[in-house]
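Participant: Okay, sequence plus prediction incoming.
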Amino acid sequence: MTQQVIIFDFDGTIADTVDALVTIANRLAIEFGYIQITPEELSLLRNFTSREIIKYLGISFFKIPSLLKKVKGELKYKIKEFKPIPGIYEALIELQNEGYRLGIITSNSQENVTAFLENNELEHLFEFIYSGVTIFGKTTIINNVLRKKQLKTQAVIYVGDETRDIEASKKANIKVIAVAWGFNSPEALAKQNPDFLINHPSELLEVIKQC
């Protein structure tokens, strides 16, 4: 039997960074010419896809690469403050003990992710970290990782907290577990028809065994 590889998103899935990302986004709103996010609007945006959020806020497509670069730069100075999602450490240990290979694919920087993992004693759990700038999804990055690591699609499961994670995984023909503790609401995630939708990291192992 082929050993399964579980690939995780980082922000909102492993690291509790959603509130910090909203704060940074609001601070950069004037510079990049889009509207700021009020607490009421945040509740609304959690039900939107990435495309819908960009349209709602009025973010220029041409400015997105520069905006992402700036956000990652600002996160670098706060990375020591971030903590893992409650329960994720135990879930990752459990998966490793069961023999699963673990990796990360993220639009955050590899430097930020590595620093976070080291600060929280998680670095020994992951076989690889791949970072890439994406606007709507991670399909290209996922496919590149599958090719570089010589992974079969049927042996890979992606775990993420956004609708774009589900969309990218489906395009890459890999199974996807959506998690309800990150950015997008459970309702928004369910509409994208992930293979599984879970509410707590303690559910990961049981669900993965069903894949």
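Facilitator: Thanks, I have the structure now. Residues are numbered from 1 along each chain as shown.

Participant: hey, let's count contacts and neighbours off CA atoms from now on
Facilitator: Will do.

Participant: Surely Ile157 forms part of a strand?
Facilitator: Yes: according to DSSP: H, G, I helix; E, B strand; the rest coil, Ile157 belongs to a strand.

Participant: how near is it to Lys55?
Facilitator: Per Cα to Cα, to the nearest Å, Ile157 is found 30 Å from Lys55.

Participant: quick one, helices of the protein?
Facilitator: For the chain, the helices defined by DSSP state H occupy 18-27, 29-32, 39-45, 50-57, 64-76, 88-97, 110-119, 139-148, 163-171, 186-191, 204-210.

Participant: Stretch 81-92: end-to-end distance?
Facilitator: Length of stretch 81-92, first residue to last, Cα to Cα: 21 Å.

Participant: Please disregard the earlier target; I meant stretch 127-138.
Facilitator: Using Cα to Cα, the two ends of stretch 127-138 sit 19 Å apart.

Participant: And stretch 159-176, by the same measure?
Facilitator: End-to-end span of stretch 159-176 (Cα to Cα): 6 Å.

Participant: what residues does it touch?
Facilitator: 6-10, 12-13, 49-50, 136-139, 142-143, 153-154, 156-158, 177-184, 188-189, 192-196, 211 (Cα atoms under 8 Å, 6 or more residues apart in numbering).

Participant: repeat that for 7 Å
Facilitator: 7-9, 12-13, 49-50, 136-139, 142-143, 153-154, 156-158, 177-180, 182-184, 189, 192, 194-196 (Cα atoms under 7 Å, 6 or more residues apart in numbering).

Participant: List buried residues within the residues you listed.
Facilitator: Taking 16 or more other Cα atoms under 10 Å as the criterion, what is buried in the contacts of stretch 159-176 is 7-9, 12-13, 49-50, 137-139, 142-143, 153, 156-158, 177-180, 182-184, 189, 192, 194-196.

Participant: okay, pairing it with this:
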Amino acid sequence: MLKLLIFDLDGTLGNTLPLCIASFKKSIEPLAGRVLSDKEIIDTFGPSEEGTVQALIPEHYDKGVEDYIMHYRDLHAMCEAPFEGIVDLLEWAKEQKIHLAMVTGKGKRSTEITLEKYGLQSHFERIETGSPIGPRKAQGIANVLHHLDISPNEALYIGDAPSDVTASREVGVPVIAAAWAETAEPGQLKALDPDQLFTGVTEFRHYLSQQLA
């Protein structure tokens, strides 16, 4: 029986990946004294934003982090709201007495900014954020399960990246590939054999309704 939905944030709840990249460029390029490609930034993903700053400009770490947070907040109008249907989905899940949690690779400060902008601060019972040291989604998912006392087969993880599929598999949680963002790569996700792949939020909600029927 489904008792818990665990959501990723970037590219799953909202189209925030372009915002992240723009914020990195604004904050890191002046300190690095050069232009960064999107790929160079994306290749550092896994750790939180602090890890990206450490990887690209370790000699300017403190200023790089503070500048990133400043630009992330200032540029958030790039994605003012969650994906269409997300808020309704979360409200519907709460009405069905399904627990809601979030496990994201984002740092705590940027996560709080986005949840505040989206008005979702109170929707999640447990939030696990990323680490500058390295990926920790599998540990975050395990922590949520332990905290809420829910078995892996009673949960679903919903994420847009291949690493979301592998992290969920690591802890035995069924995984939904969320391919509704413009930045999603459905082919890569499908190749990892997620339990389901959806290209729209409405389609995913219909699937959940069927599971609960």
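Facilitator: Nice, I can see it. Because the structure is a prediction, the values reported are computed rather than measured.

Participant: List the contacts of the nearest residue to Pro186 of structure 1 once chain neighbours are set aside.
Facilitator: Closest residue to Pro186 of structure 1 apart from its sequence neighbours, by Cα to Cα, 6 or more residues apart in numbering: Ala180 at 5.2 Å. Applying Cα under 7 Å, 6+ apart, we find Ala180 of structure 1 in contact with Asp161, Pro186, Ile198, Asn199.

Participant: what's the answer for Lys3 of structure 2, then?
Facilitator: By Cα under 7 Å, 6+ apart, the contact set of Lys3 of structure 2 is Ile98, His99, Glu154, Ala155.

Participant: Could you measure from the third one over to Leu148 of structure 2?
Facilitator: If you measure Glu154 of structure 2 against Leu148 of structure 2 using Cα to Cα, the figure is 11 Å.

Participant: Which of the contacts of Lys3 of structure 2 remain contacts when I look at structure 1?
Facilitator: Retained contacts for the contacts of Lys3 of structure 2 in structure 1, judged by both residues aligned by TM-score structural alignment, their matches' Cα atoms under 7 Å, are Ile98, His99, Glu154, Ala155.

Participant: Number of residues surrounding the third one?
Facilitator: The criterion is other Cα atoms under 10 Å. On that basis, Glu154 of structure 2 has 14 neighbouring residues.

Participant: Pretty sure it sits against Leu4.
Facilitator: Yes: contact criterion Cα atoms under 7 Å: Glu154 of structure 2 and Leu4 qualify, at 6.5 Å.

Participant: Look up how far Asp161 of structure 1 lies from Glu74 of structure 1.
Facilitator: 21 Å.

Participant: And for Lys63 of structure 1?
Facilitator: In terms of Cα to Cα, Lys63 of structure 1 sits 24 Å off from Asp161 of structure 1.

Participant: What residue, apart from its backbone neighbours, is nearest Thr129 of structure 2 spatially?
Facilitator: Thr104 (5.1 Å).

Participant: same check, this time on Val201 of structure 2
Facilitator: Gly85 (6.0 Å).

Participant: Aligned to that neighbour, what sits in structure 1?
Facilitator: In structure 1, Gly85 of structure 2 lines up with Gly87, judged by TM-score structural alignment.

Participant: Its match: neighbour count?
Facilitator: Gly87 of structure 1: 13 neighbours (other Cα under 10 Å).

Participant: next one: the one 4 residues further on
Facilitator: One way to gauge burial is a neighbour count; for Ala91 of structure 1, by other Cα under 10 Å, it gives 17.

Participant: Wait, it touches Glu203, no?
Facilitator: No: if you go by Cα under 7 Å, Ala91 of structure 1 and Glu203 don't touch, sitting 8.2 Å apart.

Participant: circling back to that earlier point, settle it for me: which of Lys63 and Asp161 of structure 1 has more neighbours?
Facilitator: Asp161 (27 against 11).

Participant: coming back round to it: as a markdown table, the helices of structure 1 with distance to Ile129 of structure 1 would be great.
Facilitator: Output for the helices of structure 1, formatted as a markdown table (distance: least, Cα to Cα, whole Å):
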| stretch | distance to Ile129 of structure 1 |
| --- | --- |
| helix 18-27 | 20 |
| helix 29-32 | 29 |
| helix 39-45 | 28 |
| helix 50-57 | 23 |
| helix 64-76 | 16 |
| helix 88-97 | 15 |
| helix 110-119 | 7 |
| helix 139-148 | 10 |
| helix 163-171 | 16 |
| helix 186-191 | 24 |
| helix 204-210 | 20 |
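
Participant: out of the ones you listed, deepest packed?
Facilitator: Highest mean neighbour count of those: helix 163-171, a mean of 22 (counted as mean count of other Cα atoms under 10 Å).

Participant: Mean distance of that helix to its aligned residues in structure 2, please.
Facilitator: Compared with structure 2 after the fit, helix 163-171 of structure 1 shows a mean deviation of 0.7 Å (mean Cα distance after the TM-score superposition for structure 1).

Participant: how about the nearest residue to Leu45 of structure 1, chain neighbours excluded?
Facilitator: Sequence neighbours aside, Ile53 is the residue nearest to Leu45 of structure 1 in space, at 6.3 Å (criterion: Cα to Cα, 6+ apart).

Participant: What distance do you get for the one you found to Ser60 of structure 1?
Facilitator: From Ile53 of structure 1 to Ser60 of structure 1 the distance is 12 Å (Cα to Cα).

Participant: before we move on, what about Leu205 of structure 1?
Facilitator: Per Cα to Cα, Leu205 of structure 1 is found 40 Å from Ser60 of structure 1.
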